[in-house]
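In: structure for the following, please:
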Amino acid sequence: MQLTQSLHRNISQRPDQIAVIEGESHYSYRELGERVASAAAALRQLGVQDGERVAILSLNSSVYLEYVMAVPWAGGALNPVNIRWTANEIAYSLDDSDTRILLVDDTFLPLMEKVQALSTSLQTLIYCGQQETPSGMLNYQQLVRDTAPMDDCERCGDQLGGVFYTGGTTGFPKGVMLSHTNLVGSSIAVVAENVITDGARYLHAAPMFHMADFAMMMAVYMRGGVHVVNPAFDPTLVLDSIAKEQISHVLLVPTMVQMTLAHPEFERFDLSSLDTIIYGASPMPLDTVNTAMQKIPHVGFIQAYGMTELAPLATVSGKENHTQAGLDSGRIRSAGRAGALQQVKIVDPTGQEMPRGEVGEVIVKGPNVMLGYWNKPEATAEAIRGGWMHTGDAAWMDDGGYIYIADRLKDMIISGGENIYSAEVENILMQHPAIASCAVIGIPSQEWGEAVHAVLVSATGEELDLETLQQHCREKIAGYKIPRSLEWKEALPLSGAGKILKTELRKPWWQDQDQGVS
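Out: Below is the predicted model:
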């Protein structure tokens, strides 16, 4: 398996088909292949050796799509940088992975002075923006124009395909080493589950640096589809792109789906081409699913669950579960079943498989399980045991093999000796029409060890008091799970992948405590 194989296939079989649409720019697969081969040759001339990391810090763009193919074509390894990071975090990731070359666009130029001052490894900056090239940087477009194309180095199999850093929500981020087999294997499973279908017109609205969009990108290449690029998520731009470019598939996290459905002019956009919305990062609130079923009944929803260490796929919940039948059966709450190339089990702390219906840790085995963490052998040994990736997610499995995520193990609240899964409480809170989004965390309690605390964002401008919120919960969940306190915020802190940063919400409560969060 090699990352570039699908591009070769498309160049051979559909050279004149449009491959990339970005604004008014269009590239065929033949043109894309020529640009990739020239960009790869330029990287090689800059000294990129086999397996050497090449980074990019950029919003979504056609250059990003070229980078994903050009770096392995040159024999290098990908290092997509999280666009939400500070200069300190960026410099850490570059130095940790010994990355010498960084592509950067206009948006992130203001960070470069500080990144260069902090980083000891960074030597070459390649500017891939639209303005005049800053002093001391090389120009990406000029490198592509002026460099003769090269043959593909054809790295493959267990050779390093990229170092993908985790979000850094707990301490310093870890570099996840993913091989060509890991990355291609995960995308083959995406294709096998018909998440992306032949000839798809896929909209890149979620950030390309994140593994979820990366997996879709590779699946679109495999299906010979069209990549339509939005620089970043914006509800108006998403709706306009779907209508204008006849988009069939898009990946959005639940918060993005909510914002898109709530667009004040939603009804004026022609969404008849849209076939599939893929989502992940967190469960889809039932109210959002119900709204979608009313507003866009012809569109199917697919949930993909996984993590960076799995490149990223573990399970898939298909369109059949996002229907009235799925609501009736309860499987709409499921994260789905193991992908075509994956094995999934729910185990206790000793590694023994749990009986169906009982909560334990999700572990995954397959060709997509990472090589390990960059320069962290102890963390690797802790995460991968006997070939199984221990995800740190708590879940249970039904008799049909569907898993139901209860919580991150680290997010589990232990109050008075009772285990409380915050996702369960959040699902109940999200059923209240005054709540737009929420996060449930454990905060210090002298009496109970931890108490349930709700952090809320208003949907209407109205802020419920605690008694009203508790009354809403009382008939739906056990008393010990009901929030004992609440706070309202304008917005919840999100990672680049759209996940709520509960670590940031906990920090003011726990930073001066002798006891740590469970």
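
In: rest of the way, CA atoms for contacts and neighbours
Out: Will do.

In: let me see the contact set for the closest residue to Leu183 other than its chain neighbours.
Out: Spatial nearest neighbour of Leu183, excluding adjacent residues (CA to CA, 6 or more residues apart in numbering): Ala311 at 5.5 Å. By CA atoms under 8 Å, 6 or more residues apart in numbering, the residues touching Ala311 are 178, 182-183, 186, 211, 215, 368-370.

In: swap in 10 Å and give it another go.
Out: By CA atoms under 10 Å, 6 or more residues apart in numbering, the contact set of Ala311 is 164, 176-179, 181-187, 211-212, 214-215, 367-370.

In: what of Phe164?
Out: The contact partners of Phe164, by CA under 10 Å, 6+ apart, come to 77-82, 93, 173-178, 209-211, 308-309, 311, 373-374.

In: for the stretch 51-200 of the chain, which segments count as strands?
Out: For the stretch 51-200 of the chain, the strands defined by DSSP state E, counting those that start in this stretch occupy 53-57, 77-80, 101-104, 124-127, 138-139, 160-165, 175-179.

In: let's see this one next to it:
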Amino acid sequence: MYLTQALHRAVQQTPDLAATVFGERVRTWAQSADRAARLAAAFHGLGVRGGDRVAILAQNCDDYHDFLFAAPWADAVAVPVNTRWSAQEIAFSLQDCGAVVLVIDDAFLHMVDDLKELAPGVRAYIHTGQRQRPADVHGFEDLIATHAPVEDARRGGDSLAAIYYTGGTTGTPKGVMLSHANLMAAALGALATGQFLAPRGRLLHSAPMFHLADGSGWLARNVVGGSHVILPGFTPESVADAVERYQITDMFLAPTMIQMLVDSPAAAQRDLSSLKHLIYGASPISQAVLERAMRLLPQAKLLQAYGMTELSPTTTVLTAEDHLDPELLRSAGRAVPIAEVKVVGEDDNEVPPGTVGEVAARGPHVMLGYWNRPEETAQALRGGWMHTGDGGYLDEHGYLFIVDRLKDMIVSGGENVYSAEVENALAQHPSVATCAVIGVPDADWGERVHAVVVLQDGASATAEELREHCGALIARYKAPRSVEFVDALPLTPAVKIDKRALRARYWDSESRSVN
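Out: Modelled structure (predicted):
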């Protein structure tokens, strides 16, 4: 299996069908293949060789689609970069994976000089967009126009296809290595549920394309054919408009996006009847929001996909039929056909149904490992199972229920935030003596990042000051949304910060310890 396989099939079967729609610009599948072949040639001309990493830092656009095909066509490894990160985080990921080329769009063109200094390993920059670019930055369209197509390397199987960076428990992002087989197996597993996407339909991309939650939809749409309708980003108004204008059949939204959509007057004012599938995931959803979405879109099948980047990313699906059973609305569904799921205790032995433990998964979708992190890879993949760090249980019918998070991680608005990242940033403020970061329930974001801070003797700081300080070092969505100043932090008998005690007053009244 290889990622460009679907592109060749589309050229053979539907060459004149729209592959991408981006604003007023429409490109066919034949054009997609030609552009991928020419961009791959340009990569070769810039010195990219087999297995080299090529990265992209851009908002959603049709050129992103071309890049995702061109990288494997050139026998390279794609690295989608999180557009919400700070320059330091972006540079770390580029240096960490050894990226040699970076595609960058208008929104980030101003970062080029900083990135050249912080990530000197990047040898060439390619600009996609309309702004004036520096003389030493190549033009995306110029490269495509001036290079003849090359043959597809048909890179596939267990060879590395992409590196997706996720938050790190030590405070720095870690690269998840995914093979062609990993990504294709996950897409096929989701499609094998029979409800994931409408064949040859239109998939709306409004969630960020750097995120594998959206990327899995891109892969699945390529497999079953059809068209990608791409928005630069999410607003409820633009999504409602696009569904009506383009007769969208399928879309993925994070729970916070669904809440914004159902709250928007635009949703009631537009014809959304073309929508056949609304897929959600990346974080839990409240039952109230879920029920409102079902009322807004009675004709659409709602599906919840649970997984993580390390699982390419889908492992369980709660089907449309499952959504009709009130007892299952808090479930994450059952294992997709290509996956096995079990729950294990501290000894890594499987526990009986109804018993809470750590969720583990096995199958062809499990990552190759973490880039240059053999110890963390061995720990995560011990015994041949991916240990997710999520606490949950299986019922007697194989439905998975997530009840806690074993990793010191917060999921806010569908984005993973590791506490260590925020604590490291906070600790660099001169007024902070010590701190702890936890996730607390939030009606809008599911969970919000909350900091508990002890100041240095005689020092002062405001919550906004600490938030601005963090925002200069890490992505702003990771910065604390709320700050609590205390005289001392609770400690465990082992003289470690007792985060369980800090969380207790926020979570003890909740039915589960994630939101």
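
In: ok, the residue nearest to Leu183 of the first structure to Thr169 of the first structure distance?
Out: Noted for Ala311 of the first structure: a distance of 19 Å to Thr169 of the first structure, by CA to CA, to the nearest Å.

In: and Val190 of the first structure, by the same measure?
Out: Distance, Val190 of the first structure to Thr169 of the first structure, by CA to CA: 27 Å.

In: who has more neighbours, the two?
Out: Neighbour count, other CA atoms under 10 Å: between Val190 of the first structure and Thr169, Val190 has more, with 27 against 14.

In: distance of the more buried one from Ala212 of the first structure?
Out: Val190 of the first structure sits 11 Å away from Ala212 of the first structure, going by CA to CA.

In: which ones are touching the residue nearest the centre of the second structure?
Out: The second structure has His211 as the residue nearest its centroid, 2.8 Å off, counting by CA atoms, centre = their mean. His211 of the second structure makes contact with 80-83, 164-166, 282, 309, 415, according to CA under 10 Å, 6+ apart.

In: dump the residues you listed into CSV; add distance to Ser482 of the second structure as well.
Out: Formatted as CSV, the contacts of His211 of the second structure follow (distance: CA to CA, whole Å):
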residue, distance to Ser482 of the second structure
Pro80, 30
Val81, 27
Asn82, 24
Thr83, 23
Tyr164, 29
Tyr165, 26
Thr166, 23
Ala282, 22
Thr309, 28
Glu415, 17
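
In: what remains of the residues you listed once you look at the first structure?
Out: For those, the subset whose aligned partners also touch in the first structure (both residues aligned by TM-score structural alignment, their matches' CA atoms under 10 Å) is 80-83, 164-166, 309.

In: Val229 of the first structure against Asp213, yeah?
Out: No - using CA atoms under 10 Å, Val229 of the first structure is not in contact with Asp213, being 11.5 Å away.

In: overlap in contacts, those two.
Out: Shared contacts of Val229 of the first structure and Asp213 (CA under 10 Å, 6+ apart): 203-206.

In: quick one: end-to-end length of stretch 320-338 of the second structure, please.
Out: Termini of stretch 320-338 of the second structure sit 19 Å apart (CA to CA).

In: one more: stretch 144-163 of the second structure?
Out: Using CA to CA, one end of stretch 144-163 of the second structure lies 24 Å from the other.

In: Val359 of the second structure corresponds to which position in the first structure?
Out: Structural alignment (TM-score structural alignment) places Val359 of the second structure against Val362 in the first structure.

In: identify the residues contacting that match.
Out: Val362 of the first structure neighbours (CA under 10 Å, 6+ apart): 314, 344-348, 353, 388-397, 403-405, 408-409.

In: common neighbours of Val190 and Ala212 of the first structure, please.
Out: Common neighbours of Val190 of the first structure and Ala212 (CA under 10 Å, 6+ apart) are 304, 312-313.

In: which one of those residues has the most neighbours?
Out: Most neighbours among those, by other CA under 10 Å: Leu313, with 30 neighbours.

In: how about the nearest residue to it, chain neighbours excluded?
Out: Per CA to CA, 6+ apart, closest to Leu313 of the first structure is Gly306, 4.6 Å.

In: check contacts around that neighbour.
Out: The contact partners of Gly306 of the first structure, by CA under 10 Å, 6+ apart, come to 211-212, 280-281, 312-316, 335, 364, 391, 393.

In: switch the cut-off to 6 Å
Out: 312-314 (CA atoms under 6 Å, 6 or more residues apart in numbering).

In: okay, now the aligned residue in the first structure for Leu368 of the second structure: neighbour count?
Out: Aligned counterpart of Leu368 of the second structure in the first structure: Leu371 (TM-score structural alignment). Neighbours of Leu371 of the first structure under the rule other CA under 10 Å: 20.

In: just Gly23 of the first structure next, same as before
Out: A count of nearby residues for Gly23 of the first structure, using other CA under 10 Å, gives 14.

In: which one in the second structure is aligned with it?
Out: In the second structure, the residue matched to Gly23 of the first structure (TM-score structural alignment) is Gly23.

In: mean shift between the longest helix along the second structure and the first structure?
Out: Longest among the helix segments of the second structure by residue count, using DSSP state H, is helix 29-45. Comparing helix 29-45 of the second structure with its match in the first structure after superposition yields a mean distance of 0.8 Å (mean CA distance after the TM-score superposition for the first structure).

In: and the contacts of that helix?
Out: By CA under 6 Å, 6+ apart, the list of residues contacting helix 29-45 of the second structure reads 11, 15, 19, 66, 69-70, 73-74, 143-144, 147-150.

In: that older thread, measure the residue nearest to the centre of the second structure to Trp218 of the second structure for me?
Out: The spacing between His211 of the second structure and Trp218 of the second structure, counted by CA to CA, is 11 Å.

In: check Ser179 of the second structure too.
Out: Distance from Ser179 of the second structure to Trp218 of the second structure, counting by CA to CA: 16 Å.

In: looking at these two, which is more packed in?
Out: Taking other CA under 10 Å, Ser179 of the second structure and Trp218 do not tie; Ser179 has more neighbours (29 against 20).
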